[in-house]
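A.B. asks: based on what follows, work out the 3D shape:
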Amino acid sequence: MEQREGYKRELYKHWNKGLDAGDGCDTRREVIISEAIKAPVVTAGCKLTGGSWLSPYDGVTVSDAGKLDVDHMVPLAEVHDSGGYAWDAGRREAYANDQGSPSTLIAVTAKSNRSKSDKDPAQWLPPAADYRCTYAAEWTGTKLRWELAADEAERQALLALAGECPTTTVVYGTAP
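C.D. replies: Coordinates of the predicted model:
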């Protein structure tokens, strides 16, 4: 059962010190660095210059890290609706900064992330049609990894996508 009551973005502390607390980069920047198709130069304070990225949601190549958002594959509001409302602060922070799975956090154009907002696959799909099968698998894997529920409209949308993606496999590991 999904429940939005009590949701506040601040409950999900995100962009903590990341995997390497000594590198000066927060989770957001670590994700951006890890997803570069051409590595940026990283200077003091984790300032990024150069580099390039492919935003899979819309197929846009970006050469300025400042034009990227790091999206939670399953948005924080949707996580809350789907079971995160019962989590303690530590588990919420763990989800919001999860780099243990390449699917939970993804660097995309700010425009595509804002278009998606907190919508589930029944309400929004990536404009890049060739990414939709991957998107559905990564969404499902993230939900399974974090033991989150799916409402009926979301479940039906994912089943329809699965029918269009017969060779796509959902891969996930258990969340910490």
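A.B. asks: drop to CA atoms for contacts and neighbour counts, all remaining ones
C.D. replies: OK.
A.B. asks: now do the SS call for residue 71.
C.D. replies: Under DSSP: H, G, I helix; E, B strand; the rest coil, residue 71 falls in the strand class.
A.B. asks: okay, now residue 163: neighbour count?
C.D. replies: Residue 163: 12 surrounding residues under other Cα atoms under 10 Å.
A.B. asks: wait, a strand at it?
C.D. replies: No: using three-state DSSP, the assignment for residue 163 is helix, not a strand.
A.B. asks: I have a second one here; can you model it like the first so I can compare?
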Amino acid sequence: MIRSIAPALTAAAALLLVGPLSGCDVAARAIDGIGTPPSNHTAQPAGGGTAREAAQALVQLDSIPVKGRAPKTGYTRDEFGPAWADTDRNGCDTRNDILARDLTGETFKPGTSNCVVLTGTLADKYTGTTINFVRGQGTSSAVQIDHVVALSDAWQKGAQQLSADQRKELANDPLNLMAADGPTNGAKGDKDAATWLPPNKAFRCEYVTRQAAVKAKYHLWVTRAEHDAIGGILQGCR
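C.D. replies: A predicted model of the protein is given here:
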């Protein structure tokens, strides 16, 4: 069952739909997206698995400023707006939009216009395992929605200078969101690529490509260690 989501796509999300070579095309072109309407949350995430994409992501990475990590002073989750706000105004909160995008065989709570996801199956990219999602106390946390670039990390690398609306967009941008294994997401916390990478090595090229795309789109920076970690992964993807 597919929901109708009316608002216009952002440039980045639209590019996510164009096919298997789209991952680093998104990375290369996403910079102009700030301030545009929130994108269609059913758009597929970026790729990142081909030599061409890796080469483009390396160019993207070199356009991102390299600076030291700023203090975490002043950071709270509230600085990025209400959690899982319905930014695209399709009647569903962002968490349910991403669950519906990333799960297969999903079922929905009756009377919610195919909005509230009750069950589904996740092919988890972080671990390479399959997880059965069942909504409920004690079960929902098995699948969590991860910010690919953690909000705390973003705060310390330029998001303090963004407007409140831009930070809210960052927190709800499909490019920066993916359903993931709950415990693995918890282990990641707010770490960047210098200190955490997905256990599933086959996903690392796409993971760092998406991190670079998000940081470029929202004019964030990377630390030297982070830059070198992302660059090292991308070199291996080639």
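A.B. asks: so who does the residue mapped onto residue 154 of the second structure from the first structure touch?
C.D. replies: For residue 154 of the second structure, the aligned position in the first structure is residue 79, judged by TM-score structural alignment. By Cα atoms under 8 Å, 6 or more residues apart in numbering, the residues touching residue 79 of the first structure are 85, 148.
A.B. asks: repeat the analysis, applying 7 Å as the threshold.
C.D. replies: residue 148 (Cα atoms under 7 Å, 6 or more residues apart in numbering).
A.B. asks: now do the helix or strand harbouring it: distance to the chain's middle.
C.D. replies: Using DSSP states H and E, residue 79 of the first structure maps to helix 76-81. In terms of Cα atoms, centre = their mean, to the nearest Å, the centre of helix 76-81 of the first structure is found 12 Å from the chain centre.
A.B. asks: closest to the centroid, which residue in the second structure?
C.D. replies: By Cα atoms, centre = their mean, the second structure has its centre lying nearest to residue 176, at 1.9 Å.
A.B. asks: what ranges do the helices span in the first structure?
C.D. replies: With DSSP state H as the criterion, the first structure has helices at 27-34, 76-81, 89-96, 110-116, 132-145, 152-164.
A.B. asks: so what corresponds to the residue nearest to the centre of the second structure in the first structure?
C.D. replies: So, by TM-score structural alignment, residue 176 of the second structure is matched to residue 104.
A.B. asks: looking at the second structure, name the residue matched to residue 47 of the first structure.
C.D. replies: Matched to the second structure by TM-score structural alignment, residue 47 of the first structure sits across from residue 116.
A.B. asks: for its match, list the residues it contacts.
C.D. replies: Contacts of residue 116 of the second structure (Cα under 7 Å, 6+ apart): 96, 108-109.
A.B. asks: once you drop chain neighbours, what's closest to the alignment partner in the first structure of residue 225 of the second structure?
C.D. replies: Aligned against the first structure by TM-score structural alignment, residue 225 of the second structure finds its counterpart in residue 153. Nearest residue to residue 153 of the first structure in three dimensions, chain neighbours excluded: residue 122, at 5.8 Å (Cα to Cα, 6 or more residues apart in numbering).
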